[in-house]
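Participant: Predicted structure and sequence below. I'll ask about it afterward.
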Amino acid sequence: MSKAFASTSDLSDKKVTFAEIGRDLYAFTAEGDPNSGVIVGDDGCIVFDAQATPAMARGVVERVRSVTDKPIRYVVLSHYHAVRVLGASAYGAQGIVASAETYRLIAERGQEDWDSEYGRFPRLFRDAESIPGLTWPSLSFSGRMSIYLGKREVQLMQLGAGHTSGDIVAWVPDAGVMFTGDLVEYHSACYCGDAKLRQWPRTLDAIRDFNPTAVVPGRGDALLGHRTVAEAIALTRDFVTTLYGVAEMSVARGRSLKETFAAAREVMDPKFSSYAIYEHCQPFNVARAYDEASGIDDPVIWTAERDREVWAAMNES
């Protein structure tokens, strides 16, 4: 029998924190589970990243209602992954916004990603039967666009690829606060199965150049203050460059995928094994890094079957 996914043993409930990180700006975090952000303006709100199911999204709605009765006008999706988008229907928003590239990825691989993620990490899909189907953006853009909540401007931007090819951030200029999705993590492993690893550090540079006073990362605690933000960006950069560096060297030396996995563990375990979801992510991370170093630019679609095959191949004794 093949070894079960590391995430299947992660069954404990996580403590949710809902913290104000700037004027009328909030971070919904849960000890390494996917984060959401809330932006409150003069005449409404934006939720940044929707959670995995409508039932789980209602936990975000409850927190929003604890601080404002203004309507949730928009749900903004940082990227296409199921744990970020499938709860969007719970908000009753007038618009669901994402990059045009995220829309393309949903069409190309959204169902496969849903099946894959649910199979890997079922705890993150509480009350999965509440999901009505794939989440389709009603508004998509390339480059950048602004949403105005009364006088408050929220700038949505593609600063570059990284976690996926469709990543966007939300920048609130009147507060100097950024919502980055999984482009930045804090004491959590980066999931790199759909990554553009060579481009990711340049995208982190672009985020750093905004000099945010606070950041809501994809996973981990909200980041308050320039020093903590800089630390999180540096930790994320260290993770992705270390991963890709090992894979690049392994491919150059003609190593197999399993040999590359062993080499990555030797280098990465001492630095990153304490990070949330590290054990879960690492086989998928190494597989993608190995592919990219081998010249496969567009990430191979993860299916439930491919998940099991890769996991078994890298974890067999």
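Facilitator: Everything's here; your move. Numbering: from 1, shown residues only.
Participant: only C-alpha atoms for contact and neighbour calcs from this point on.
Facilitator: Fine.
Participant: which helix is the longest one in the chain?
Facilitator: Across the chain, the longest stretch assigned as helix under DSSP state H is helix 226-252.
Participant: Which positions in the next helix or strand after it come out as buried?
Facilitator: Following helix 226-252 in sequence order, the next helix or strand is helix 257-272 (DSSP states H and E). Within helix 257-272, the residues scored as buried using 16 or more other Cα atoms under 10 Å are L257, K258, T260, F261, A263, A264, R265, M268, F272.
Participant: wait, what's in contact with the residue most central in space within the chain?
Facilitator: Centroid check for the chain by Cα atoms, centre = their mean gives D182 as the closest residue, at 3.1 Å. Residues near D182 by Cα atoms under 8 Å, 6 or more residues apart in numbering: S78, H163, C190, P217, G218, R219.
Participant: let's see 6 Å
Facilitator: Taking Cα atoms under 6 Å, 6 or more residues apart in numbering as the contact definition, D182 lies against G218.
Participant: Tell me how far it lies from S165.
Facilitator: According to Cα to Cα, to the nearest Å, D182 and S165 sit 12 Å apart.
Participant: give me the number of residues near V61?
Facilitator: Neighbourhood size, V61 [other Cα atoms under 10 Å]: 16.
Participant: show me what contacts V216?
Facilitator: Contacts here follow Cα under 6 Å, 6+ apart; on that basis V216 touches F179, A222.
Participant: rerun that using 7 Å as the cut-off
Facilitator: A27, G37, M178, F179, T180, A222, L223 (Cα atoms under 7 Å, 6 or more residues apart in numbering).
Participant: and here's the other structure:
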Amino acid sequence: MARSTCSLRSSSTWPPPRGPAVGLPQDWHSSGSSASLTAMANNGDVPGDGSAAGPGTWVEVADRVWTGVLEPDAVTIGLVAGGDGLLVVDTGSTPAQGAALRASAERLTGLPVRAVVVTHAHSDHAFGLAAFDDVDTFGHEGLADELASAPARARAAELGVDPGDLRTPSRPFALAAGVDLGARWVELAHLGVGHTRSDVVVVVPDARVVFVGDLAESAPSPVDGSPAPWFGPDSVPEEWAATLDAVLGLVARGDVRAVPGHGPVMTVQDLMLQRGQVAAVAGEVERLVRAGVPAERAVAEGRWPFPAEHVAEGVPVAHARLVAAGVRPDPPQLPLLGR
């Protein structure tokens, strides 16, 4: 399952394409869930490798909470059912894909979509929003500027999306919002910045599920097969770990399922490991600045917990931000303990 691009950048090299050989196996959902939570409902859609198809299969990860996968970026989208209707988590890469997603969700449940939340502005999560103009749509208030940016419009052109069809949420929020689905309450929260400046998590308290967007990822890297998030030019590695600390506070009990933006459900241990790795990226960027390594050599000279391809776009920007904030190379030290 290729993930060709997930950022707003027009460059097709961010992130590098995910090859099919390292895609998720068909039964990835069964590895960490009991049989009662892995019921699959085949909804009749035929998934394609383009950006107009809905999910081919829905996986029920908790009571009336499903996940599906949309191509071409293998994005994990969510569906939450209440008594009155549905909440969709993320919308796919194009308005056509958003429409296919909506039809699939309503066919699966027999309920109408009442609300949508976008976890961040990247194309695979946000560009299908035009298919939901008649319902409440939620997202961080920063999405408006990000979706109006030149990189967003360039990415839309790559996908064949009219820039006029890029929508911003009708119900933007700064910190938190709630959605009443009838007999089920869903909470939306901006816990901090990290993967982007507009990251939002979606909490379904009674089902004990948290959708974390791309703050964490369990999909295998095309480089070495290990789980790894992507650091883009809009990422903030120096604050990302603190945001994951807040996420960990939500899933501290072992029975809470964390659904990432790409890949299968993650455990608390998975999140803790990735939190430490993200912190290591931030620490390594600062070490390089203090060692006098210039931004253009930082990726090559750094020691990274993820493949270098995963940090290549984000590290130079973070390096420049630290320099602008006044971080300077350390002065030479005397060899007090000898040479």
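Facilitator: Done, it's in. The structure displayed is predicted, hence computed values, not measured ones.
Participant: Superpose the two chains and report the TM-score.
Facilitator: Here the superposed chains carry a TM-score of 0.75, computed using TM-score structural alignment, normalised by the length of structure 1; 272 aligned residues with a Cα RMSD of 2.9 Å.
Participant: on that earlier part again, ok, so of the buried residues of helix 257-272 of structure 1, who is nearest F48 of structure 1?
Facilitator: Ranked by distance to F48 of structure 1 (Cα to Cα), the buried residues of helix 257-272 of structure 1 are led by F272 at 27.1 Å.
Participant: distance of the aligned partner of that closest one in structure 2 from Q277 of structure 2?
Facilitator: Under the alignment (TM-score structural alignment), F272 of structure 1 maps onto F306 of structure 2. Using Cα to Cα, one gets 8 Å for the distance from F306 of structure 2 to Q277 of structure 2.
Participant: next one: P112 of structure 2
Facilitator: Going from P112 of structure 2 to Q277 of structure 2 by Cα to Cα gives 40 Å.
Participant: With A115 of structure 2 instead?
Facilitator: Remark: distance between A115 of structure 2 and Q277 of structure 2 (Cα to Cα) = 34 Å.
Participant: One more: A131 of structure 2?
Facilitator: 37 Å.
Participant: Then G249 of structure 2?
Facilitator: Using Cα to Cα, G249 of structure 2 is found at 18 Å from Q277 of structure 2.
Participant: higher neighbour count, those two?
Facilitator: The residue with more neighbours, out of G249 of structure 2 and Q277, is Q277; 18 against 11, by other Cα under 10 Å.
Participant: corresponding residue for the more buried one in structure 1?
Facilitator: Under the alignment (TM-score structural alignment), Q277 of structure 2 maps onto F239 of structure 1.
Participant: Tell me how many other residues surround the aligned residue in structure 2 for V172 of structure 1.
Facilitator: In structure 2, V172 of structure 1 lines up with V204, judged by TM-score structural alignment. Number of residues near V204 of structure 2 (other Cα under 10 Å) recorded here: 18.
Participant: Hmm, V204 of structure 2 is touching V186, no?
Facilitator: Yes: between V204 of structure 2 and V186 a contact is recorded at 5.0 Å, counting by Cα atoms under 7 Å.
Participant: coming back round to it: now which residue in structure 2 aligns to the residue nearest to the centre of structure 1?
Facilitator: Mapped onto structure 2 by TM-score structural alignment, D182 of structure 1 lines up with D214.
Participant: do you know how far that match is from R171 of structure 2?
Facilitator: Noted for D214 of structure 2: a distance of 21 Å to R171 of structure 2, by Cα to Cα.
Participant: ok, which stretches of structure 1 are helices?
Facilitator: Counting by DSSP H, structure 1 has helices at residues 54-65, 82-85, 100-120, 200-209, 226-252, 257-272, 278-293, 304-315.
Participant: Which residue in structure 1 aligns with V179 of structure 2?
Facilitator: Mapped onto structure 1 by TM-score structural alignment, V179 of structure 2 lines up with I147.
Participant: wait, what's in contact with the closest residue to its match other than its chain neighbours?
Facilitator: Closest residue in space to I147 of structure 1, ignoring its immediate chain neighbours: V154 at 5.2 Å, by Cα to Cα, 6 or more residues apart in numbering. V154 of structure 1 makes contacts with S146, I147, Y148, A170, W171, V172, as judged by Cα under 7 Å, 6+ apart.
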